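**Q** sequence plus the predicted model coming up.
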Amino acid sequence: MAGELQGKTALVTGASRGIGLAIARELIGAGAWVAMVSRTAEPLARAAEGIGGHAIPGDVSTTEGVHTLATYVGELLGDAPDLIVSAAGAFSLARLDQASPEDFDRQIAANLRGPFLLVRAFLPAMLRRRTGHFVTVGSVAGQAAFPENGGYAASKFGVRGLHEVLRAEVRGTGVRATLIEPAATDTPLWDPIDPDARADLPSRASMLRPEDVARAVLFAATQPAGVQISSIAVEAAG
């Protein structure tokens, strides 16, 4: 609903496309000021201009990238954002005996290391002021095992564990944590795979849309301060 986040600030990673872009658009529509973060500077700038966000190119999978981001955002806002949404991600399919260590590391860095580094960078300020909210986009692959999902499942099971530890550590502090776990969602991450050409994968037409996930994020973010939505599983009906 328009205005629900008026006066609030948010930071969304992976915001140049897919789920991250849909989340940024949803939060801006609700009145929030949104820092949109992505490694791809030019697509990010176009996306931010199109929806009224603030583009900040950066790589949140590295310590240096998050330090630079946190320093810039801290100077820009004078504080940590009210809401941090970790939506950046990497995805590929390969059997364990055929997967490369480099691709495994890439998925761990984007999907798990990134959210950890963002918590490490922004949680201290949130704890000092006793408000703040971390929303992490996980996956159904963090709850169930699927063939060829070795690297992705390892990262998303890890994300679920990270979320549970964060939730336990911030209990009673005023800081909230939410994990959003969508089923297969039609984003550009599927482009190199072409799931429609494989009988063992869901068709793109049957998948969730990025906007479906974004609405779940908005729901969690707009609850009263005393209400925490711990996790939301989102799946296509039917």
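**A** Cool, got the structure. Numbers count the residues shown, from 1 in each chain.
**Q** only C-alpha atoms for contact and neighbour calcs from this point on.
**A** OK.
**Q** burial count for the residue nearest to residue 63 when sequence neighbours are not counted?
**A** The shortest distance from residue 63 to any non-neighbouring residue, by Cα to Cα, 6 or more residues apart in numbering, is to residue 117 (6.7 Å). A count of nearby residues for residue 117, using other Cα atoms under 10 Å, gives 19.
**Q** what helix or strand does residue 117 sit in?
**A** helix 114-129 (DSSP states H and E).
**Q** residues making contact with the helix or strand following that helix?
**A** Going down the chain from helix 114-129, the next helix or strand is strand 132-137, by DSSP H and E. Identification of contacts with strand 132-137 by Cα atoms under 8 Å, 6 or more residues apart in numbering yields 81-87, 115, 119, 126, 159, 163, 174-182, 217, 221.
**Q** just how off-centre is strand 132-137 within its chain?
**A** Its chain's C-alpha centre and that of strand 132-137 lie 8 Å apart, by Cα atoms, centre = their mean, to the nearest Å.
**Q** comparison target, given below:
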Amino acid sequence: MTRLPDKTALITGASKGLGYAVAERFAREGCAVAITSRSLPELEAAAERLRAHGTEVIVAAGDIADEADVQRLFERVRQAWGRLDLLVNNAGAFNGGPLTELSVEDWDRVIATNLRGPFLCTREALRMMQPQGVGRIINIGSISAQRVRPGSGPYSTSKHGLWGLTQVTALEGREYGVTCGCIHPGNILVERRHTERQEDQEPMIAPEDIAEVALTMAALPPHCEMLEAVVLPHRQAYVGRG
């Protein structure tokens, strides 16, 4: 028995990494998925692999920080399915460095991707989900929303903001049957970290580990809301982190 039969999901930043892992896990559970990122070739390659699970896949390249791109994305979903059950706000960017050396361009790029993008997608998702009387939004945050590190100004700020957006969305969605939760991952061994990895680096977990948590949240009964989950390697410093 599949856990997401006849469900539809939109996942941002889903051509690779954690976003793809979530899309693949949902597809294995019978969910039709719409995937988006900036790279159409990467999306098409990801979609081919996802379709091997026998699910319907919508591909839409675009920038989630661009309002027009987001509106086109959701219109595509509306025309194809007429409804949306799940939104996973996963796409993210990271630029760091000391605040005294951080450029406005780097700050704006991270905030646009990590906070403006989820807002735009959440707004469009609510416009679809509220008339349905049901829906679930899952935001991919970070333990940086709770334990910051030096040199992570724009990233940590954006993830603090995403946690705030999660709570407001949960509150405003309550009377319409729309739930919202946030997953705060620790270190994830995504593609870029494979090339950077050294033996003395911090412990890592796989994208598939977080995808299992996203599935748990997505498959909850509609009357249940998992507001927050912190998931990290058990050996990673968290309490007392600095």
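**A** Thanks, I have it. If you're wondering where the values come from, they're calculated on a predicted model, not measured in any experiment.
**Q** now what about the TM-score between them?
**A** After superposition, the two chains reach a TM-score of 0.92 (TM-score structural alignment, normalised by the length of structure 1), with 230 aligned residues with a Cα RMSD of 1.6 Å.
**Q** which part of structure 1 matches the strand ranked longest in structure 2?
**A** Assignment by DSSP state E gives strand 178-185 as the longest strand of structure 2. Strand 178-185 of structure 2 corresponds to residues 175-182 of structure 1 when matched by TM-score structural alignment.
**Q** how many neighbours does the counterpart of residue 234 of structure 2 in structure 1 have?
**A** By TM-score structural alignment, residue 234 of structure 2 lines up with residue 237 in structure 1. Using other Cα under 10 Å, residue 237 of structure 1 has 7 other residues around it.
**Q** mind checking the SS state of residue 237 of structure 1?
**A** Classification of residue 237 of structure 1 using DSSP: H, G, I helix; E, B strand; the rest coil returns coil.
**Q** ok, it to residue 63 of structure 1 distance?
**A** According to Cα to Cα, to the nearest Å, residue 237 of structure 1 and residue 63 of structure 1 sit 39 Å apart.
**Q** ok, now residue 180 of structure 1?
**A** Distance of residue 180 of structure 1 to residue 63 of structure 1, computed by Cα to Cα: 24 Å.
**Q** so for the two, which sits in the more crowded spot?
**A** The neighbour count for residue 180 of structure 1 versus residue 63, taken as other Cα under 10 Å, is higher for residue 180 (24 against 16).
**Q** tell me, stretch 124-136 of structure 1 lands on which residues of structure 2?
**A** Mapping stretch 124-136 of structure 1 onto structure 2 (TM-score structural alignment) gives residues 127-139.
**Q** between the two ends of that stretch, what distance do you get?
**A** Stretch 127-139 of structure 2 has an end-to-end distance of 17 Å (criterion: Cα to Cα).
**Q** could you do stretch 24-38 of structure 2 as well?
**A** Terminal residues of stretch 24-38 of structure 2 are spaced 19 Å apart (Cα to Cα).
**Q** likewise for stretch 227-238 of structure 1?
**A** End-to-end distance of stretch 227-238 of structure 1: 30 Å, with Cα to Cα as the criterion.
**Q** with stretch 79-89 of structure 1 instead?
**A** End-to-end distance for stretch 79-89 of structure 1, by Cα to Cα: 26 Å.
**Q** distance between that stretch and the chain's centre?
**A** Using Cα atoms, centre = their mean, the mean C-alpha position of stretch 79-89 of structure 1 is found 8 Å from that of the whole chain.
**Q** can you list contacts of that stretch?
**A** Outside stretch 79-89 of structure 1, the residues that touch it by Cα under 8 Å, 6+ apart are 8-15, 19-20, 38, 70, 73-74, 107, 110-111, 114-115, 118, 122, 125-126, 131-137, 221.
**Q** could you measure the residue nearest to the spatial centre of structure 2 against residue 13 of structure 2, distance?
**A** Per Cα atoms, centre = their mean, the C-alpha nearest to the average position across structure 2 is that of residue 90, at 1.9 Å. As defined by Cα to Cα, residue 90 of structure 2 lies at a distance of 6 Å from residue 13 of structure 2.
**Q** what's the overlap in contacts for those two?
**A** Listed as contacting both residue 90 of structure 2 and residue 13 by Cα under 8 Å, 6+ apart are residue 19.
**Q** show me where structure 2 has strands.
**A** With DSSP E, the ranges of strands along structure 2 come out as 8-12, 32-37, 57-61, 86-89, 135-140, 178-185, 228-231.
**Q** from the centre of structure 2, point out the most distant residue.
**A** In terms of distance from the mean C-alpha position of structure 2, residue 100 ranks first, at 29.9 Å (Cα atoms, centre = their mean).
**Q** to which residue of structure 1 is that residue aligned?
**A** In structure 1, residue 100 of structure 2 lines up with residue 97, judged by TM-score structural alignment.
**Q** do residue 85 of structure 2 as well
**A** Match for residue 85 of structure 2 (TM-score structural alignment): residue 82.
**Q** tally of neighbours for that match?
**A** Applying the criterion other Cα under 10 Å, we find 21 residues in the vicinity of residue 82 of structure 1.
**Q** one more: residue 230 of structure 1?
**A** Look at residue 230 of structure 1: counted by other Cα under 10 Å, it has 15 neighbours.
**Q** residues contacting the nearest residue to it once chain neighbours are set aside?
**A** Nearest residue to residue 230 of structure 1, sequence neighbours excluded (Cα to Cα, 6+ apart): residue 178, at 4.7 Å. By Cα under 8 Å, 6+ apart, the residues touching residue 178 of structure 1 are 133, 134, 135, 136, 163, 220, 228, 229, 230, 231, 232.
**Q** of the residues you listed, buried ones?
**A** 133, 134, 135, 136, 163, 220, 228, 229, 231, 232 (16 or more other Cα atoms under 10 Å).
**Q** as TSV, these with distance to residue 151 of structure 1 would be great.
**A** Formatted as TSV, these follow (distance: Cα to Cα, whole Å):
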residue	distance to residue 151 of structure 1
133	27
134	24
135	22
136	18
163	18
220	28
228	30
229	27
231	22
232	23
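**Q** buried residues of stretch 170-181 of structure 1, list them for me.
**A** For stretch 170-181 of structure 1, the neighbour count (16+ other Cα under 10 Å) marks 170, 174, 175, 176, 177, 178, 179, 180, 181 as buried.
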